[in-house]
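>>> Dropping a prediction and its sequence here:
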Amino acid sequence: MARKKILVTGGAGFIGGNFVQYMVNKYPAYDIYNLDLLTYAGDLTKHRNIESRDNYFFIKADIADPDTMIPLFDKERFDYVVHFAAESHVDRSITDPGVFVRTNVLGTQVLLEASKRIGLSKFIHVSTDEVYGELDFDPNTFFTEDTPLQPNSPYSASKASSDLLVRAYYETYGLPMNITRCSNNYGPYQFPEKLIPLTISRLLTNEKVPIYGDGKNIRDWLHVSDHCSAIDLILHEGGNGEIYNVGGYNELSNLEIVKMIMAILGKSEGFIEFVPDRLGHDKRYAINPAKLAELGWKPAYTFENGIGQTILWYLENKQWWEGILNGEYEHYFSKQYVSLKNG
């Protein structure tokens, strides 16, 4: 029987990279193709432990280039695509929206067209709860799969647009698909512009931690390993054409997160510095993942266990994130938080 071929786009990024490792290790009978352009957040060092495996392959390519994608799909005849590749940082989308439209919208359309040509078995489109907009602080309100799309940032607008393209290829052409919309992820190998690794890395270097506004914005937090197991289940068991929300059952404010990390690391709350709020900063995201639970999924990590494991990982892997901070990201950070005073 022919081996299944799974193309993972964005497999050098944070969530995609964790998913590549998860699949290579769990399914030795599947061939896992990691496709990534290796932009600023792409990092292949995380895959040193699997790069010699017989079922792992890497392709450097741009998903928005049809002259590359169409021949690649025609040649390899992938069975499944799990599409993570995206520009994902909200702050960067406010600074340069055009890059997000090209990668997240055009890139998704190119992949869909290539998938349609070869009769793909399933296209998994990994999206975000940010496409739903924001919730108020009422703890009884949640996003469901039927919540209308009301994106508030260029990033979330580009993801909502790509979601609609995936749906259109299913409705118009019959391309088998699932869309997943996850809450905020955290865990190993997360790029240090995101809240949790930013806080950890700043505290470990005795620098101030910037918090937008009053820090009361609430997010639902999902360990990246739990996200990987959810996508695995949806890939194999998800109903054709269905959308699934993936949430971690962990609602916390940004300020609560930062204070929790400070307590674990034994750092003073004097390292907190409030900075001017982000433009269009959504108040609260919260997911109801009941539909996914009906497939048999539930998160394995509590936030307390997950954040402890994550902090330990960053302590044990300083070389990885210090190399990033000494490079391009350092220039970006100084631009993004111009009001920050270290001390």
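Here it is on my side, so go on. Numbering: from 1, shown residues only.
>>> For the rest of this, base every contact and every neighbour count on C-alpha atoms.
Noted.
>>> can you map out the strands along this protein?
Assigned by DSSP state E, the strands in the chain fall at 4-9, 30-36, 56-60, 80-83, 122-128, 177-182, 184-186, 209-212, 218-223, 243-246, 251-253, 272-275.
>>> helices or strands up against the fourth one?
Applying 3 or more Cα pairs under 8 Å, 6 or more residues apart in numbering; DSSP states H and E, we find strand 80-83 packed against strand 4-9, strand 122-128.
>>> and among those strands, the most buried is which?
When the helices and strands packed on strand 80-83 are scored by mean count of other Cα atoms under 10 Å, the highest mean neighbour count falls to strand 122-128 (a mean of 24).
>>> tell me the angle of that one relative to strand 4-9?
For strand 122-128 against strand 4-9, the angle by axes from the mean of the first three to the mean of the last three Cα atoms, to 10 degrees is 30 degrees.
>>> What residues does Y30 make contact with?
Y30 makes contact with R3, K4, K5, I6, V24, N55, according to Cα atoms under 8 Å, 6 or more residues apart in numbering.
>>> Do I have it right that the third one meets Y80?
Going back to what we said before, that points to K5. Yes - counting by Cα atoms under 8 Å, Y80 is a contact partner of K5 at 6.6 Å.
>>> quick revisit: so can I have a markdown table of the helices and strands packed on strand 80-83 showing distance to I324?
Below are the helices and strands packed on strand 80-83 laid out as a markdown table (distance: least, Cα to Cα, whole Å):
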| stretch | distance to I324 |
| --- | --- |
| strand 4-9 | 22 |
| strand 122-128 | 25 |
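>>> Now do the helices in the stretch 151-300 of the chain.
Assigned by DSSP state H, counting those that start in this stretch, the helices in the stretch 151-300 of the chain fall at 154-173, 195-204, 224-237, 254-265, 290-293.
>>> where's the last one relative to the chain centroid, distance-wise?
This means helix 290-293. From the chain centre to the centre of helix 290-293 is a distance of 20 Å (Cα atoms, centre = their mean, to the nearest Å).
>>> And it, what does it pack against?
strand 243-246.
>>> Contacts only, for G107.
D62, I63, A64, D65.
>>> out of these, which are buried?
Among these, those classed as buried by 16 or more other Cα atoms under 10 Å are D62, I63, A64.
>>> on that earlier part again, okay, the strands of the chain in a markdown table with distance to K298 next?
Shown next, in a markdown table, are the strands of the chain (distance: least, Cα to Cα, whole Å):
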| stretch | distance to K298 |
| --- | --- |
| strand 4-9 | 23 |
| strand 30-36 | 24 |
| strand 56-60 | 28 |
| strand 80-83 | 20 |
| strand 122-128 | 18 |
| strand 177-182 | 13 |
| strand 184-186 | 15 |
| strand 209-212 | 31 |
| strand 218-223 | 11 |
| strand 243-246 | 9 |
| strand 251-253 | 16 |
| strand 272-275 | 34 |
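>>> Got another one to weigh against that:
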Amino acid sequence: MASKKLFITGATGYIGGSVLEAIVHKYPSLQISALLRSVSPEFKERYPTVQVVNGTFDDGDVIAQAAENADIVIHTGDIDHPGCAAAILAGLSKKTTPSYLIHLTGTGCVSDRLTNAWDGKPNPKIWSDITDIDTIYSLPDTALHHTIDRSIMDASNGLLKTVCICPPDIYGQARGVGGRESFMVPQFVDVVMKTKEPFYVGEGANWRAVTHLDDVVSLFMLILESMLKGGGGLSFGKEGFYFAVADEIKWKDAAEALCKLGIEQGWLPPNTKTVSYDEQRFSTVYQPAWLGLYLFASNSRADSARARRLGWRPQGPDFWTVLPEDARAAVARRV
């Protein structure tokens, strides 16, 4: 294991930073390199053995060389940056020894926002990463993340083995250096602190899959552990697609809980009530509107059958337990 080399992107991001923290602690002898635009004193102090690859997601030659030098690449950076993904694959394709790629994606690929027929309504469809894998692979290019996901799937071959990890909305505070907060709850708090209107769209009955950050990290670690042992038990390529879903919430319930928390924590007036927005009203308070409607109006439901088969069992606290801390932290970063 001492001779294995790992290259990671997004090492100071919310997910990637937490993954790096876990890897450094569990595998201190692993030779780790990380793509960084700049290096903070905190990063240097915390990870003195991590080799810094200076560059951005636009530096294709730098990324390709770092990928070629690695046995395992974990891509958690800008997952929708086509040049970065292409550079990683280009570097790995030059290798003459076995290598692995773990690519982060997200359940936005299976969101029903493409049609907007379900905005604010409960969609009964729950996607499986086993029985629906052919449909997932054949999603249109307009599906979020999908063109890059498919290129990762297609790149898997005799020497290069690829895996996509697909978490939903994530909650919980980060463990690493850099990005500390998730996206959905902080985005909601950001809007509501300005409008004083905790909102849902239409009926607010749409379902959002959720997972604690620690559980997302644990799936990365489970797959990495298997790769370090030769990859036994893993699926790769088209079948190497792993949802990382622990639970799901109805958005109206979340909006009402955040309304109550806002009053209790003092960032909303005492008599605040939740409100229902139609799409026209929503587009005046959140831009780009398509992203907000994806986050707060669409359904994004999935079943982690493949991850469970591998042995993944979410252990993190549930969404409602962590929500007060996440809300408080989001507010603190905005005042």
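In hand now; what should we look at? Keep in mind that what you see is a predicted model, and the values were worked out from it rather than measured.
>>> The residue mapped onto S161 of the first structure from the second structure - how many residues pack around it?
Mapped onto the second structure by TM-score structural alignment, S161 of the first structure lines up with T147. Using other Cα atoms under 10 Å, T147 of the second structure has 17 other residues around it.
>>> surely T147 of the second structure meets Y137?
No - with contacts counted by Cα under 8 Å, T147 of the second structure stays clear of Y137, the gap being 9.6 Å.
>>> Quick check: closest non-adjacent residue to Q315 of the second structure.
Excluding the flanking residues, the one nearest Q315 of the second structure by Cα to Cα, 6 or more residues apart in numbering is D215, at 6.5 Å.
>>> Quick one: map that neighbour onto the first structure.
With TM-score structural alignment as the criterion, D215 of the second structure lines up with D226 in the first structure.
>>> how close does that match get to N184 of the first structure?
12 Å (Cα to Cα, to the nearest Å).
>>> I272 of the first structure reaches Y212, doesn't it?
No - the pair I272 of the first structure / Y212 is not scored as a contact, 10.5 Å apart, by Cα under 8 Å.
>>> circling back to that earlier point, which one of the helices and strands packed on strand 80-83 of the first structure lies nearest to Y332 of the first structure?
Minimum separation from Y332 of the first structure across those (Cα to Cα) falls at strand 122-128, 23.8 Å.
>>> and the closest one, what does it pack onto?
For strand 122-128 of the first structure, the packing partners by 3+ Cα pairs under 8 Å, 6+ apart come out as strand 80-83, helix 154-173, strand 177-182.
>>> What is the burial count for K26 of the first structure?
Based on other Cα under 10 Å, the number of other residues close to K26 of the first structure is 10.
>>> Roughly how far does it sit from C228 of the first structure?
Distance, K26 of the first structure to C228 of the first structure, using Cα to Cα: 11 Å.
>>> and what of S201 of the first structure?
Relative to C228 of the first structure, S201 of the first structure is positioned 24 Å away (criterion: Cα to Cα).
>>> Same question for K60 of the first structure.
From K60 of the first structure to C228 of the first structure the distance is 22 Å (Cα to Cα).
>>> So which of those two has more stuff around it?
Each of K60 of the first structure and C228 has its neighbours counted (other Cα under 10 Å); C228 has more, 20 against 12.
>>> in terms of contact, does the more buried one touch Y22 like I think?
Yes - between C228 of the first structure and Y22 there is a contact under Cα under 8 Å: 7.0 Å.
>>> The nearest residue to F73 of the first structure once chain neighbours are set aside and A12 of the first structure, how far apart?
Leaving aside its chain neighbours, F73 of the first structure sits nearest to A114 (6.1 Å; criterion: Cα to Cα, 6+ apart). Relative to A12 of the first structure, A114 of the first structure is positioned 21 Å away (Cα to Cα).
>>> swap in P276 of the first structure?
P276 of the first structure is 32 Å from A12 of the first structure, where distance means Cα to Cα.
>>> quick one, which of these two is more surrounded?
A12 (30 against 14).
>>> I'd guessed the more buried one sits against R48; true?
No - with contact defined as Cα under 8 Å, A12 of the first structure does not reach R48; the gap is 11.5 Å.
>>> one step back: which one, of the helices and strands packed on strand 122-128 of the first structure, ends up nearest to I94 of the first structure?
Nearest to I94 of the first structure, of all those, is helix 154-173, at 6.3 Å by Cα to Cα.
>>> how about the residue in the second structure sticking out farthest from the centre, what does it touch?
Distance from the C-alpha centroid of the second structure peaks at N271, with 35.1 Å (Cα atoms, centre = their mean). Contact analysis of N271 of the second structure by Cα under 8 Å, 6+ apart lists I263.
>>> if you set the cut-off to 6 Å instead, what comes out?
By Cα atoms under 6 Å, 6 or more residues apart in numbering, no residues touch N271 of the second structure.
>>> separation between it and K252 of the second structure?
To K252 of the second structure, N271 of the second structure is 18 Å away according to Cα to Cα.
>>> And for Y137 of the second structure?
Separation of Y137 of the second structure from K252 of the second structure (Cα to Cα) stands at 31 Å.
>>> can you check R306 of the second structure too?
R306 of the second structure sits at a distance of 30 Å from K252 of the second structure (criterion: Cα to Cα).
>>> the more surrounded of the two?
Counted by other Cα under 10 Å, R306 of the second structure and K252 do not tie: K252 has more neighbours, with 25 against 21.
>>> Next, the contact list for the residue mapped onto that one from the first structure, please.
By TM-score structural alignment, K252 of the second structure lines up with L255 in the first structure. Contact analysis of L255 of the first structure by Cα under 6 Å, 6+ apart lists G215.
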